[in-house]
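# Sequence and predicted model, in that order:
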Amino acid sequence: MNLFLKKPKARRYILWGLSLFVVFSALFAASFSYYLYNEIKNRFSSRRWSVPSRVFSSSVPIYRGQALSLAQMRHMLEERRYKEASKEPVLAGEFKSSGNSLVAHLRDFQFPGLFLPSQLVEFDFEQNRIVVIRSPKEEISFLELEPLEIARLHGPGGESRMLIDIRQVPKHLIDAVVAIEDHRFYEHSGVDFFGILRAMLADFRAGRVVQGGSTITQQLVKNYFLESERNFRRKFVEFSMSLILEALYKKDDIMEMYLNEIYMGQVGSVAIHGIGEASAYYFGRNVEDLTLSEAATLAGMIRGPNSYSPLVNRQASLESRNLVLKRMLALRKISLPEYDSALLEVLRVAPASTSARIAPYFVDYVRMQAQELYAPETLASQGLAIYTTLQPEMAAAAETAIRDGLAEIENVSGEGSDPDQSKPSRRLQAVLIAVQSKTGELYALVGGRDYAESSFNRALKGRYQPGSAIEPFIYLAALDRFKLSDWLFDLPVAYELNGVSWTPRNYDGRYRGKVAFRDALEQSLTAATVNLAVETGLNEIIGTLKSFGIESPPGDLASLALGSFLLTPMELARAYAVLGNDGQKPFLLSLKEIVAENGDVLERRHIDFSSVTSPAKAFLITSLLEGVVERGTAKGLKRLGVDFRCAGETGTTSEFRDSWFVGYTTDLLALVWVGYDDNSPTGFTGAQGAAIIWTRFMNLMRPWIQPQEFDVPPGIVEEMICPDSGQLATAHCKERKLEDFLSESRPNGYCTIHNR
């Protein structure tokens, strides 16, 4: 009887226990599922990926009549990683040349803040000049060539990713990925149990692991949410999250996440993530422009990006591509003709990118400005687009001019034979700054001979004596008291400075006695300039220099007149830009705009000016500096090929320690400094050193500049004068010449020498 009573009681305990187990299991499963649900929702509702900020150059204008050769156009396209087409039609990201014509299919440039549409264009060239630009529909007079990406601001993780939208992705790329990675992707609910059984059977037959059973959803969960550890708990979480992810999101959303997440190879310390970045890196294409063969190549890389990279192992990459194509054919994703065509397509990767090596000093300058605005973590993860004023072709030309120009200078001067040249401090260094004076846009900035050898930016941080390059501002300060036809005394006058007698000397040791205002500047006569500075007044000159952007002018006459004080090349470039911009001091602009991923403009730098002198006075100094090039210390520029209108000034310091040349046309100003980091004498003048590099650079600029005569502003009058007296010429004067004057200070008397 007791035994009979005990059995039902035992059964009740068992049932209670089972019920409690089921309830607690259900509660645990519900809680665990809710936890995973929240993890997934929170992760995907916040920022999904870390995307480095990208720094872009300015877009490049191309127009009919431009002095650009077919070879130069090819180089510009290759620099932007366009490939030469192997067959018709020419696809986006490709070009093809024949005879004097070049056809290019410009790809979309679509980043936050700037969109340039894809278009097929043909260029015709004659005598190294573009004569026709046409699209399939019409002739074009002007177009923009896409900016170059010149830097990425990576974080410590070093991930590089270009996010894509699933609507951009061509069907054959999705089919290729699905075919090789998870052909039942659109049928299962996150976990493919048939696939797992199939993989287990294949592994059992082979006696080793030969097939994986993970779905695309599981791969996404594993890479995006979980650590790389291998144990039962992690696999259970992976299964659970995959099922929840599929319940929460559509297949296209999951595919988009997957294509943006997958690891696609390594470039040095930087990991390539996502199909968008891989398309650009390996094939130089936007993802929507990938061919079937290229799509199959990328799909085949997913299982082993570095093993099947077309850059690392071409044969393995081809075999992997062919396997993907075969799988697509078997699944009827492509037809037999498509399969045969893709199989025969030559595997061609994009040219190696040079953009990361362009303008490193300029990039450092922009990075410094960006870091003043945003934390490093923001720059490394928020996918900002940073647009700059850099003109990449000008930047490359500046580096070429410095490299070749320094080699020429060293060869002629013998400086290159110095045994100490092996030491960086004893190698000649150079700076080149190119500015559009009318806007203040910084087109090129080179802060040294070799960035790999020394990243010190001499253009911004180096402080050097300007020497005679400061003279134009002394002459400008004197225009309230002197006319261009006035006479100056070029005599060895002794001055007492700090209790010491000092006599200025001309560079050639000669004194002319009496010399015209214009001639004194054109010939860089130190004695005449010092005497002019004394008559003008120290305070007047200091005020002028400060207003032009020279931040720390000296307080004594000798240092001021001789230019024996320190300034940065950027300060001097800014001061000369005033002369090239009708007396308006421009804000030198390098960073134009910072745009968020959603297109919001976070920072915009505007062109800005302040008036520091009249257009008429700026024009008079420009007229004098044209004379420097025509007849003065820079007349040798003609022999070097300068056949266009320009104004310029040489700069030489005591003991020939610094060599300067600053010259400008109506559309471009360039400054060059040459010297040693340890301030050793170079042995050459501004004309023998810096002017050689300046000329090389400007000759390379022919496609990008159209020098015109400098416009004569209001307030300038032109009079015929006698060079002997500096007064208005009469019929009796032996020589006569036209000279410019401020309208309020024109000559008021006729020649007293020949009017007798």
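Perfect, thanks for sending it. If you're wondering where the values come from, they're calculated on a predicted model, not measured in any experiment.
# drop to CA atoms for contacts and neighbour counts, all remaining ones
OK.
# How about the contacts made by Lys546?
Contacts for Lys546 were tallied using C-alpha atoms under 8 Å, 6 or more residues apart in numbering; they are 552-553.
# immediately after the one helix or strand it maps to, which helix or strand?
Using DSSP states H and E, the secondary-structure element containing Lys546 is helix 538-547. Next helix or strand after helix 538-547 toward the C-terminus (DSSP H and E): helix 557-562.
# Can you point out the buried residues in that following helix?
Applying a neighbour-count criterion of 16 or more other C-alpha atoms under 10 Å, the buried positions in helix 557-562 are 557-558, 560-562.
# again with stretch 243-252
Neighbour-count burial for stretch 243-252, counted by 16+ other C-alpha under 10 Å, picks out 243-246, 251.
# and it, how far from the chain's centre?
If you compare the mean C-alpha spot of stretch 243-252 with that of the full chain, they lie 41 Å apart, counting by C-alpha atoms, centre = their mean, to the nearest Å.
# next one: stretch 165-185
Mean C-alpha position of stretch 165-185 versus that of the full chain (C-alpha atoms, centre = their mean) differs by 35 Å.
# Please identify the buried residues of it?
Buried, per 16+ other C-alpha under 10 Å, within stretch 165-185: 166, 169-170, 172-185.
# what do you get for stretch 728-736?
Within stretch 728-736, the residues scored as buried using 16+ other C-alpha under 10 Å are 728-730, 733, 736.
# nearest to Pro569, of the residues you listed?
Nearest to Pro569 among the buried residues of stretch 728-736 is Arg736, at 39.4 Å by C-alpha to C-alpha.
# Below is an additional structure, to be compared with the one above:
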Amino acid sequence: MKHKRGLGLIAFIFLVLFLVAFLALAIYLVRLDSIVRERFEGQRWEIPAKVFARPLEIFKHAEILQPDLIQELKLLGYKSANDYTKPGTYSIKANSLYIHTRGFDFGDAVEPEQVLALQFDSKSIAEVRTTKPSSTGIVRLEPMLIGGIYPQHKEDRVLVQLKDVPQTVIDALIATEDRQFFEHYGVSFRGIARALVSNATGGTRQGGSTLTQQLVKNFYLTPERTLKRKANEALMALLVEFHYSKEEILEAYLNEVNLGQNGNYSINGYGLAAQFYFGQPLRELNIAQQAYLAGLVQGPSLYNPWRNPELALKRRDIVLNNMLVMGKLTQEQYEREVARPLGVIDKPNLGPAKFPDFMDLVRRQLRNEYQETDLTNKGLRIFTTLDPLVQIRTEQAFKNGVKRLIQGQPNRLRDLQGAAVVARPENGEILAAVGSTQDFTGFNRVLDAQRQVGSLLKPVIYLNALESGRYHWASPIDDSAISIRAPDGKTWTPKNYAGTENGLVPMSRALAQSYNLSAVRLGQEFGIGKFQSQLRQLGVNNNLPNYPSIFLGAVSMSPMDVLGLYQNFATGGFNYPRRSIRAVVDANGGLLERYSLNVSSSISPANAYLINFGLQEVMRSGTGRAAYAQLSSDLALAGKSGTTNDNRDAWFAGYSGNHIAVVWLGLDDNKVMGLTGSSGALPVWTSIMRQLPNKPVNLVQPANIQWQWIDGTQGNLLSAESCSGALHIPLLVNTIPRQVAPCAAHYYQAETPVDINDPTPSEFSNADEIQQYIRQSEEDMEKELSESRVISSGQYAGY
């Protein structure tokens, strides 16, 4: 009886233990199930924000040359092909270019995959034919991916949907990693047994994990090799298979699996791996390339194609053989694919950023407007203003230009540094930024180099003079010595760069030759306060000193600040905020932010037109004239050099009709380098502008501006082209002189004849009266001067 009671007690204990174990297992499974479902059904991955360049817009009469378009296609990874039947290919036939585009989702609109047929003339696209209709007549190529803003664990991936994955990728993966994938329930006991036998008998080491287990291991678990982790892996694999379809599991696997390392950044998923190893989207790879990616699963480091090309090729061929054995390839297909070279690109084209200086501009703007977590894990897409062709050409021209300067003075200039930035005047979009002569270190001189700007501020002095109505470009300016007592009691005595004085000179010459003494005298006439106020009006928010040397640029500004100042001149008097971002789109395609044009008027159109003339004179006859040795004078460029004390900083800021560029050169320790704006920054600026497709400067002439010949000696007399020292300049109508120089008297016939020998010029009451006399005497003037030409509006050309 006692024996039976003992057995019963033992059975009861075992039952209790079994129930407790069963309950514990059930609770554990419930917890595991919660973990599985929460991750699988929530935000599976932290997707970094992806940053794109501007998309190239293709339309009839777009000013795009065929070689430039082909270069852009190559940057996007397009391949030249005879038949252009696959997306991402193009074909050149005579004067025509055929492109099979990839299509792209811009968030607010989807650009479809299609074939374009383009014809070119000498300057633009002459004809565009498409296989898909467009309501706008504009086709956009997909934008170039230029970088990302990564989470702290530095993972990266390009998500793919199963429907977009080539079947051959799936066939290669299953044939090599899990041949029973569509039959098992998460764990393959046959696979485990096969792996145990192979490993025990000394055969090739094999793993028994299914694709589902591999997904669980990567998705949920740590890489530790313990029985507990292996048990969790099996249980969670069963739960995943219970809740989700094979297609969902396979899609998650294709996006999760690690396939390599790019420096500190892991390459996750087949979408990104295709770009990393082959520079193309997954669907554009051939079967051999797809097989290589499938083979990487077992050892991305071991089969690294750049370090171990022979092992990588051997692994790819094993995968192709597996596909042949499983009937996924014919013998003919197998022989064709196994004969291909590995086909990886020369070096990875993915990394933290292709253009780090420009990316730094983007990051700084974004971090002022978004939370860090939104940028690193929400899958935002940032569409920027970067033009990759302009960026590449600016980088090359800038670094080559600096290299030439260093070769001329290798000892003094070996540490020469600098920055360059290029933008579109009409909207403030930054097209290119170079913040160093060397690799990017985090110190972006486009933004961070706060250096004195020297003569770059002189145009603001002359703008004040023009706005006053008391001066025009022929007005005589005193370029003689001056001493100014500063508020602290010290005396400041500026000098011209050459150390000479030039006496009375026309105002246009004073600016063109960048005379210091005339600029200081004119600045003093209107006062420091007026000068500071004008700078503020033009968008300069830097700390402005309250002493006279401000007139000669004793103000610290960055190249980006200078760009903003000169943009006022290039646009005809409008201030556009500089911007590096066009739009931000969330992971679902929703538009979060579109950066619109917030333009404000900073200079009246008439005065903007006048100051533009002065800056053009700098290029025609002043400190910028050397640019025309390499650039066409038809561009009517405008710009200004800047040099600081002892040649510590060299600047040049200037613009064409469609590009504005600023170059700064100097030493980071602010020591003397011996280069001026003209000898240092101008050659680099010219090299950059030579690489760009420039249009002429062509500001609209306001109605209250007229061109007249003015005596260049006295500055207050109407003159003519044939008169010595005459200047042909634009003037505000109400500033046109009322008197005529004796040399030009016979051009202006009045009711009472003018004695050209009379030193006292004839007087007119206003400009309209002058025009009336000109119209009335046109016949007589034609008889007297058969070679002269008069324009009836009162504007003279040719005199």
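Perfect, I can see it now. This one's a predicted model, so the numbers in the text were calculated from it and none came from an experiment.
# Any idea what the TM-score comes out to?
The TM-score (TM-score structural alignment, normalised by the length of structure 1) is 0.89; 739 aligned residues with a C-alpha RMSD of 3.1 Å.
# Can you tell me which of the buried residues of stretch 165-185 of structure 1 end up in helices?
With DSSP state H as the criterion, helices contain 172-181 from among those.
# Just give me the match in structure 2 for Glu571 of structure 1.
In structure 2, the residue paired with Glu571 of structure 1 is Asp561, using TM-score structural alignment.
# With Val55 of structure 1 instead?
Aligned against structure 2 by TM-score structural alignment, Val55 of structure 1 finds its counterpart in Val51.
# list the contacts for its match?
Applying C-alpha under 8 Å, 6+ apart, one finds that Val51 of structure 2 lies in contact with 145-149, 381-384.
# redo that, cut-off 10 Å
143-149, 353, 359, 362-363, 380-384, 581, 584 (C-alpha atoms under 10 Å, 6 or more residues apart in numbering).
# How about Lys403 of structure 2?
With contact set as C-alpha under 10 Å, 6+ apart, Lys403 of structure 2 has these partners: 397, 410, 413-414, 416, 437, 684.
# From Ala587 of structure 2, how far out is the residue nearest the centre of structure 2?
What sits nearest the mean C-alpha location of structure 2, by C-alpha atoms, centre = their mean, is Leu386, with 2.3 Å. Here the criterion is C-alpha to C-alpha, to the nearest Å. By it, Leu386 of structure 2 lies 21 Å from Ala587 of structure 2.
# Over to Leu597 of structure 2?
25 Å.
# what's the answer for Tyr265 of structure 2, then?
As it turns out, when the distance is counted by C-alpha to C-alpha, Tyr265 of structure 2 lies 21 Å from Ala587 of structure 2.
# Pick out whichever of these two has more residues nearby.
Regarding Tyr265 of structure 2 and Ala587, a neighbour count based on other C-alpha atoms under 10 Å identifies Tyr265 as having more, with 18 against 14.
# Tell me which residue of structure 1 lines up with that one.
Aligned against structure 1 by TM-score structural alignment, Tyr265 of structure 2 finds its counterpart in Val270.
# mind listing what the closest residue in space to its match that isn't next to it in sequence touches?
Leaving out its chain neighbours, the residue that sits closest to Val270 of structure 1 by C-alpha to C-alpha, 6 or more residues apart in numbering is Gly158, at 4.6 Å. Taking C-alpha under 10 Å, 6+ apart as the definition of contact, the neighbours of Gly158 of structure 1 are 50-52, 152, 266-272, 380.
# what lines up against Gly715 of structure 2 once you look at structure 1?
Residue correspondence, TM-score structural alignment: Gly715 of structure 2 in this structure matches Gly726 in structure 1.
# residues contacting its match?
Contacts of Gly726 of structure 1 were listed using C-alpha under 10 Å, 6+ apart, and they are 483-487, 516-517, 720, 736-737, 739, 747, 749-753.
# 6 Å instead, please
With contact set as C-alpha atoms under 6 Å, 6 or more residues apart in numbering, Gly726 of structure 1 has these partners: Ser485.
# Next one: it from Gly749 of structure 1, what distance?
Relative to Gly749 of structure 1, Gly726 of structure 1 is positioned 10 Å away (criterion: C-alpha to C-alpha).
# sorry, back to before: can I get the buried residues of stretch 728-736 of structure 1 in JSON lines including distance to Ala67 of structure 1 and secondary structure?
As requested, the buried residues of stretch 728-736 of structure 1 are arranged in JSON lines below (distance: C-alpha to C-alpha, whole Å; DSSP: H, G, I helix; E, B strand; the rest coil):
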{"residue": "Leu728", "distance to Ala67 of structure 1": "43", "secondary structure": "strand"}
{"residue": "Ala729", "distance to Ala67 of structure 1": "43", "secondary structure": "coil"}
{"residue": "Thr730", "distance to Ala67 of structure 1": "46", "secondary structure": "coil"}
{"residue": "Cys733", "distance to Ala67 of structure 1": "45", "secondary structure": "coil"}
{"residue": "Arg736", "distance to Ala67 of structure 1": "39", "secondary structure": "coil"}
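# Helix or strand: which one has Gly663 of structure 1?
For Gly663 of structure 1, the element it lies in under DSSP H and E is strand 658-664.
# so that strand matches what in structure 2?
Using TM-score structural alignment, strand 658-664 of structure 1 corresponds to residues 649-655 of structure 2.
# Now the matching stretch on structure 1. Mean distance?
Comparison of stretch 649-655 of structure 2 with structure 1 after fitting gives an average deviation of 1.3 Å (mean C-alpha distance after the TM-score superposition for structure 1).
# Can you find the partner of the residue nearest to the centre of structure 2 in structure 1?
With TM-score structural alignment as the matching criterion, the partner of Leu386 of structure 2 in structure 1 is Leu390.
# Could you verify my assumption that its match touches Leu445?
No: with contact defined as C-alpha atoms under 6 Å, Leu390 of structure 1 does not count as touching Leu445 (8.5 Å).
# How much space separates Asn598 of structure 2 from Gly499 of structure 2?
In terms of C-alpha to C-alpha, Asn598 of structure 2 sits 45 Å off from Gly499 of structure 2.
# my bad, should have said Gln206 of structure 2
84 Å.
# between these two, who's got more neighbours?
Counted by other C-alpha under 10 Å, Gln206 of structure 2 and Gly499 do not tie: Gln206 has more neighbours, with 16 against 8.
# So which residues make contact with stretch 278-290 of structure 2?
Counting by C-alpha under 6 Å, 6+ apart, the neighbours of stretch 278-290 of structure 2 from elsewhere in the structure are 77, 166, 169, 271, 274-275, 337, 344-345.
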